[in-house]
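S.K.: Structure, please.
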Amino acid sequence: MPQWRADQLSPPSPAVTEKAADFRLGGFVRTHLANHNALWKDSKRDAAQGRLLGCLGALLGVVPTLFAIGAFVNGRVAVGLLLVIPLAVVIGVAVSRNRQRSQQGPRPYEVVYEFEHGFACPSPDGAFAFRWDAITSIHQAVTRHFYNGAYTGTSHVYTIATGDGGKIVVSGRSLDQGRKQSEFSMATVLMDQVSERMLTAAAATVNAGKEVRFDELAIGVGGIAHATDSVPWSRVTGLTAKNGTVIIQVDGRNWWTRQVQLVPNFPVFWALSQQLSATSKNER
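M.R.: Take a look at the predicted model:
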C-alpha cells in the first residue's frame, strides 16, 4: 500500500457520514489506510488493469529494445534510435500514470473511517458501518516478513463479523524498511476497541463460574474443553503460539493444535487462557 501523505487522507463522504449516523457511531475520529473488501470488484478491476498495462509495457518495451540493440550492433544507428522511441513512450506513460495515481490519493477501497463507536467503509450502495459493541468475532492472520534475515514488516488480515450476519475483511501492512516506516493503525484500533472490550466481558463470564467459547474450545475456571475431551488447568503443561500455530499441551503431549487465524478472537482467548493457567499453577 502506498505511503500517502496525511493531507491525502480525505474525511468521510456524505454517504459514509449518513451511514455512520444511522448506526449511531458518534463523532468522526480519523481516516485509516486499510484495504477492505466492501469494494472488492473495484479493487480487482484496478489490479487487473495494472497487470494488463504491465504486460503491454513489457511487450512494447522489450521487443523494440531487442531489435534496437541488434540495429546498433549492425551499425544501423538511425534504425536503432527509431526503435527506442516505443520504449521511451512506455516509460513516459508509466511515470505519468504513477504520478497521477500518487496525486489522487487512496482509492475508496483503501480507506476505513474510524468513529467513536465503530467504523465505516465506502461500499457500492454508499457505505457499510460496524459498531464496536456489535462485533462478535475477529479472525486474524498476522504475518511477520523478513528479507535476508532482517525484519521488513508485518501483514495483517482481519475478518470481522457481527451478530446480525455482517462481515468484512480489513487488511494492511506495517513497514520497517529503512526510511520506509509505517504502522497499520487499524490493528491497534481493533485491539483497543474490540479485543479489550471482549476480554473484559469474557473475564466477567469466567468469574461468574461460566465458560467462554472460542469455536470448538470452551474455557472456564475449572479447565479447558473441546468436543471430545476436557481437562483441568492443572494438567495443562504448555500453551504456545509460534509461527502462526497454537499448541496446547496436556501432561507433556500435544492435546490441541490450530492455526491462529482459525481461532476466533485470538487475543482474548490467549490472554484469558494464559491467565487461568497461571492462576491454577499459583494455587498448587
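S.K.: Please make it C-alpha for all contacts and neighbour counts, starting now.
M.R.: Fine.
S.K.: helices or strands up against the strand or helix carrying Arg45?
M.R.: In the assignment (DSSP states H and E), Arg45 maps to helix 40-73. Applying 3 or more CA pairs under 8 Å, 6 or more residues apart in numbering; DSSP states H and E, one finds that helix 40-73 contacts helix 77-104.
S.K.: Another for comparison:
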Amino acid sequence: MPTGLQILDTKDAPIPVSDAVREAAQQQGIGALIESFVLVTKVRSLTQNKDAEKVSVHAFEHGLVREAHASQPEVFRWDGIETVNQSVTHQYRNSAYYESMFYYKLRRRDGLELEIRGEYKDPKHTRFRDSALKSKRTHCAELGEVMSRRIASEQLADAKAALARGERLTFADVVISTEGVHSRKHGTVPWGQIRDVKVSNGVVQFQKEGKFLSLSSTPVGKIPNVILLLDLTDALREAS
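M.R.: Okay, the predicted model is just below:
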C-alpha cells in the first residue's frame, strides 16, 4: 500500500464513514469521530482507477483509522505509536507569505506507517486570521499538531522512567540523559547551562549562556518524536 499521501481538499462535500471503519474504531476504543479526510497517492499508474488511488483517514479522539479501496481499515492508536515525524514550513514570495506545507509520518510499534502531507494557507500568516472559511487542508494541518502532542503525552511517562533508570534517549543526532545533552563536538552539556531549547530555522537549537550551540544539524522533520524531545528538555531543565 502506498504511504506517501497528499491531502485532497473536498470543500464541503461529506466524506462517508464505512461500517467497517466504525466497527474498527469501536473495537479499538478510540472514541468519537472528529473529522475525516480524503488522501490521494502521489503517483497514479495508468491501470489504477480513481477509487483505488484514494485513501480515507478518519480522526477519532484517541487515534486515526485509515481505509484504502478494497482494504481492511487500519487503526493508529495514539498510545500505539512508536514514532511521529513532523514538519511545517512557511513559504514566501517577494517577502510576502504565500503558503505553508505540512508533513506527518506515524509509525506503529509493528512497523506500519502512515504519511500525510499537503499545502495550505495558515490563518496566522494571512489577513484572515479569524476566518471560518478554513479548508480541509488547514484543518488537517491543525489536527496534525494536536495529534503530535497527544502522542507525545502518551510517550512521556515511559520516557521519563527510562531517564530515571539512567538510560540515554536518542532523537536522531540529539542524545539526552538526566545529566544533559551529549554530542561529539561539545561533550556533555549539563542542563543547568542550557537556557532554552526551541525549533528555529528548521532545526532544534540549544541556547547556552546567550549563544546557540550546534548540538543538532538534523532537519526537524527527520527527528522522531520532536515534541516529546522538547517536553523532556523542558522538564530536565526545570529540574536542574
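S.K.: How far does the helix holding Arg45 of structure 1 sit from its chain's centre?
M.R.: Here helix 40-73 of structure 1 is found 30 Å from its chain centre; the criterion is CA atoms, centre = their mean, to the nearest Å.
S.K.: and if you look at stretch 182-202 of structure 1?
M.R.: Relative to its chain's centre, stretch 182-202 of structure 1 lies at 13 Å (CA atoms, centre = their mean).
S.K.: same check, this time on stretch 273-281 of structure 1
M.R.: Centroid separation between stretch 273-281 of structure 1 and its chain, computed with CA atoms, centre = their mean, is 30 Å.
S.K.: for that stretch, which positions count as buried?
M.R.: 273, 276-277, 280 (16 or more other CA atoms under 10 Å).
S.K.: Can you give the contact residues for it?
M.R.: 219-221, 233-234, 236, 239 (CA atoms under 8 Å, 6 or more residues apart in numbering).
S.K.: all helices in the stretch 101-250 of structure 1, in order from the N-terminus.
M.R.: Per DSSP state H, counting those that start in this stretch, the stretch 101-250 of structure 1 carries helices over the ranges 185-190, 196-207.
S.K.: and the aligned residue in structure 1 for Thr233 of structure 2, which of the three is it?
M.R.: In structure 1, the residue matched to Thr233 of structure 2 (TM-score structural alignment) is Ser273. Classification of Ser273 of structure 1 by DSSP: H, G, I helix; E, B strand; the rest coil places it in helix.
S.K.: Could you check how far Ser273 of structure 1 is from Thr279 of structure 1?
M.R.: From Ser273 of structure 1 across to Thr279 of structure 1, the span is 10 Å (CA to CA, to the nearest Å).
S.K.: same question, Arg197 of structure 1
M.R.: Distance, Arg197 of structure 1 to Thr279 of structure 1, using CA to CA: 22 Å.
S.K.: which residue lines up with Met101 of structure 2 in structure 1?
M.R.: By TM-score structural alignment, Met101 of structure 2 lines up with Ser155.
S.K.: now do Ser200 of structure 2
M.R.: By TM-score structural alignment, Ser200 of structure 2 lines up with Lys242 in structure 1.
S.K.: how about JSON lines for the buried residues of stretch 273-281 of structure 1, with distance to Glu114 of structure 1 and secondary structure added?
M.R.: What follows is these, written out as JSON lines (distance: CA to CA, whole Å; DSSP: H, G, I helix; E, B strand; the rest coil):
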{"residue": "Ser273", "distance to Glu114 of structure 1": "30", "secondary structure": "helix"}
{"residue": "Leu276", "distance to Glu114 of structure 1": "33", "secondary structure": "helix"}
{"residue": "Ser277", "distance to Glu114 of structure 1": "35", "secondary structure": "helix"}
{"residue": "Ser280", "distance to Glu114 of structure 1": "39", "secondary structure": "helix"}
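S.K.: Considering those, which is situated nearest to Val77 of structure 1?
M.R.: Among the buried residues of stretch 273-281 of structure 1, Ser273 lies closest to Val77 of structure 1 (CA to CA), at 74.0 Å.
S.K.: Pull the contacting residues for the nearest residue to Val157 of structure 1 once chain neighbours are set aside.
M.R.: Spatial nearest neighbour of Val157 of structure 1, excluding adjacent residues (CA to CA, 6 or more residues apart in numbering): Ser171 at 4.3 Å. Residues in contact with Ser171 of structure 1 (CA under 8 Å, 6+ apart) are 34-36, 155-158.
S.K.: is it fair to say Gln6 of structure 2 lies in a strand?
M.R.: Yes: applying three-state DSSP, one finds Gln6 of structure 2 inside a strand.
S.K.: That one: how many residues sit nearby?
M.R.: Gln6 of structure 2 sits with 20 neighbouring residues when counted by other CA atoms under 10 Å.
S.K.: I'd like to know how far it sits from Asp110 of structure 2.
M.R.: Computed with CA to CA, the distance linking Gln6 of structure 2 and Asp110 of structure 2 is 24 Å.
S.K.: Same check on Tyr98 of structure 2?
M.R.: Applying CA to CA, one obtains 39 Å for the distance of Tyr98 of structure 2 from Asp110 of structure 2.
S.K.: Thanks again, I'm all set now.
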